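J.: Here is the input, now give the coordinates:
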Amino acid sequence: MSTLKNILTTFAMLLIPLTTYATQVIDETPWPLATLLTPKSLSNVAVERRPLFVIAFVHDDVHETTISSLFSHHLVPLIKELQETTGRKVSVRLVRDEPPYTNYAYKGASQTSYDGWRELGTHYRDKNNLPVNRTTKFILLTKDYMNDETAGLAVSGQQFAIASLVHKQVVGHEIGHLLDAQHELSEERFYGWICETFMIPKVNPLKGNCEVFTDPNRSRINAYLANVP
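T.: Reported below is the predicted structural model:
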């Protein structure tokens, strides 16, 4: 079995070059607040944990054919994995045809693209009285890369990200960053074919998507949410 896995890995790497996610941008904003649960609050009432709420802006350049498969290809596997990982419900709201958010000029240098989107996302959040917390995230879904090497942008623990829909892993990858998951804790697996977990730093389109986080990244996500009701 290991010999077959090695052969398939070599074959995959020779046929298709790796594409870098390149999500190393800077955001020095303090992480969204976590609300501490006191022993008193837990003693008399059952505390239902707050859902994860993702506001996903579908860029105007995304084709209708892609939008029709958006949930099944890019969101359902992630929602299932996050619900299993955290024990929380996951709610995704799509925002379409709402400039200046859905026609944002996202192509360019990574830091510039991220900074512009963070500014727009913050404007949308504050205008709609949405919370600054660890369970509310804002992601722009795009047709193309930000630049030649960048399929997605996010900063660990923050609220804002951009993800191209070119590969199925990217949305889960960037949401994973927003929940403090790390590249270094990703891995490849073999289930009759090679697949990559969500946080793999480079994607090979010939390999499959495992549609899961590794156990160490699951632990990081739960630690990030540990003090959140």
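J.: can we go C-alpha only for contacts and neighbour counts from here?
T.: Fine.
J.: what does the helix or strand harbouring Glu84 contact?
T.: For Glu84, the enclosing helix or strand under DSSP states H and E is helix 76-86. Applying CA atoms under 8 Å, 6 or more residues apart in numbering, the set of residues contacting helix 76-86 from outside is Arg88, Lys89, Val90, Gly172, Glu211, Val212, Phe213, Arg218, Ile221, Asn222.
J.: ok, those vs Ser186, which is closest?
T.: Phe213 (7.2 Å; CA to CA).
J.: So that closest one sits against Cys195, correct?
T.: No: contact criterion CA atoms under 8 Å: Phe213 and Cys195 do not qualify, at 11.8 Å.
J.: how about this one, so we can line them up?
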Amino acid sequence: MNFSPLIRRSLIWLPCAAFVGLPAVSFAQDKNANALRDIVSLFDEAVAAGLPRTLGVPVASAGVARKVNLGDLVIETSLEVDVVFPGEAPGTMYAATWQGSPAVVTRSGEHLDISIPGKDGVVVTGFVTGSAEPHTYIGGETEHSSERADPVAQATTGAKVASSMVPSPRYPDDELTFYLFPHDDTRNTDPHDIHAGFVAWWLADLRRVLIGEPVHLLYSGSVRGVTDISYGTRNVLIDWSDAVHAYAQVEGLPYEKHSWRHKYFLITKALPYHGVAGVSWQGGIEGIGSIRGPYPTFAHEFGHMLGATHADADTGFNGWICETNMLDVHSLLRSNCYTYSPANQRTIREIYRNGSSPIPKEHSLSLLRDMPVD
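T.: The predicted structure follows:
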């Protein structure tokens, strides 16, 4: 199983939180007609007409098989962030309200994904070009996963980096850019699904932390010597850093002292090593996170890479007592705040502006046993 049970693509799950959206005007005069139309095309038309806009989007009624109802998607504003998936032009993200709850929309290629962070987890409703029906599957491995029984053990290390697989487009060294590399063992999981469940809500919040600053996110496809590295030992972060260094040299990408604003993150199917869902260098540029981990795993590790700490984490209240992204002591009685504490937000802004001094690697690993998984 790839995903935490808290992340689902489903017709019948409803969002949990309540929020008041921005004012919007109706885009579709006859919302019932939208149930039969290509929702992705309708979305593009709504955005082109100017924001904010309200769009009637099909949802299924719980307990009523095949019956389609319409929920209001209020498209509020563009988040002004580039998201690039393999083989696609840069996509866009939007702040939205979906059936009265805060949501984040990612529009890229043939995909339209609505991510709804709630008290009990992240719920995703997705559409593809040419269809009016939401995705009805749970993101994760398919029956074809048995073709590769042990991808980690079979991975080849020390291979020459494939110079043809270059993230595109290229961004300036001084602009915050995250390079995300889904490991080859996640090949049966669509990167759009990973983004919608683990990344979209975090990126929307980061835009509120770094207001007005350029942020880019690039997912790379299979890269020999990078996305096929072995993992599962406590040296995994060092091995990943070595692979990234070789890759950055071949591709001429910023690395280490050249830019602290370029981050390299490996996404794995299994845990990086036993009992740990994510590892990263504090204030550094390399990190790893597993899709087997809780949905805040990536946000937690990205936070370390941006300079946030456990010490500055806190609890908050969003209708229920909640945990900010960097809290390292978790309780089932608390929900997720889906944000960093005010202290960590200040640190992220300061390090973004002035740079960071990563903890030397030989002294860091003891600090990195984050997001434990039983």
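J.: longest helix anywhere in the first structure?
T.: Counting residues, the longest helix found in the first structure (DSSP state H) is helix 110-127.
J.: what stretch of the second structure does the very next helix or strand once past that helix fall on?
T.: Once helix 110-127 of the first structure ends, the next helix or strand along the chain (criterion: DSSP H and E) is strand 136-142. Using TM-score structural alignment, strand 136-142 of the first structure lines up with residues 262-268 of the second structure.
J.: Report the aligned residue range of the first structure for stretch 302-312 of the second structure.
T.: Mapped onto the first structure using TM-score structural alignment, stretch 302-312 of the second structure spans residues 175-185.
J.: excluding its backbone neighbours, what's nearest the residue most central in space within the first structure?
T.: Closest to where the C-alpha atoms of the first structure average out (CA atoms, centre = their mean) is Ile175, at 1.9 Å. Excluding its sequence neighbours, the residue lying closest to Ile175 of the first structure (CA to CA, 6 or more residues apart in numbering) is Ala161, at 7.4 Å.
J.: Tell me the one among the contacts of helix 76-86 of the first structure nearest to Met199 of the first structure.
T.: Distance to Met199 of the first structure across the contacts of helix 76-86 of the first structure (CA to CA) is lowest for Phe213, with 6.9 Å.
J.: What's the match for that closest one in the second structure?
T.: Under TM-score structural alignment, Phe213 of the first structure pairs with Tyr340 in the second structure.
J.: Surely Thr97 of the second structure is in contact with Gly71?
T.: No: in this structure Thr97 of the second structure lies outside contact range of Gly71 using CA under 8 Å: 10.3 Å.
J.: When those two are compared, which one has more neighbours?
T.: Thr97 (24 against 17; other CA atoms under 10 Å).
J.: For that one, pull up the helix or strand it's in.
T.: Using DSSP H and E, Thr97 of the second structure falls in strand 92-98.
J.: In terms of secondary structure, what does the helix or strand that that strand is followed by contact?
T.: Using DSSP H and E, the helix or strand that directly follows strand 92-98 of the second structure along the chain is strand 101-108. Counting contacts by 3 or more CA pairs under 8 Å, 6 or more residues apart in numbering; DSSP states H and E, strand 101-108 of the second structure is packed against strand 92-98, strand 111-118, helix 200-209.
J.: mind giving me CSV with the ones you listed and columns for distance to Arg224 of the second structure?
T.: Formatted as CSV, these follow (distance: least, CA to CA, whole Å):
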stretch, distance to Arg224 of the second structure
strand 92-98, 28
strand 111-118, 27
helix 200-209, 27
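J.: hey, which of the ones you listed is tucked in deepest?
T.: The highest average neighbour count among those, using mean count of other CA atoms under 10 Å, belongs to strand 111-118 at a mean of 25.
J.: okay, and that one goes to which residues in the first structure?
T.: Taking TM-score structural alignment, strand 111-118 of the second structure hits no residues over in the first structure.
J.: what's the burial count for Val40 of the second structure?
T.: 24.
J.: all helices of the first structure, in order?
T.: 2-15, 39-43, 64-68, 70, 76-86, 110-127, 169-178, 215-224.
J.: and among these, the most buried is which?
T.: helix 169-178 (a mean of 27).
J.: mean shift between that one and the second structure?
T.: With the two structures superposed, helix 169-178 of the first structure lies on average 0.9 Å from its match in the second structure, counting by mean CA distance after the TM-score superposition for the first structure.
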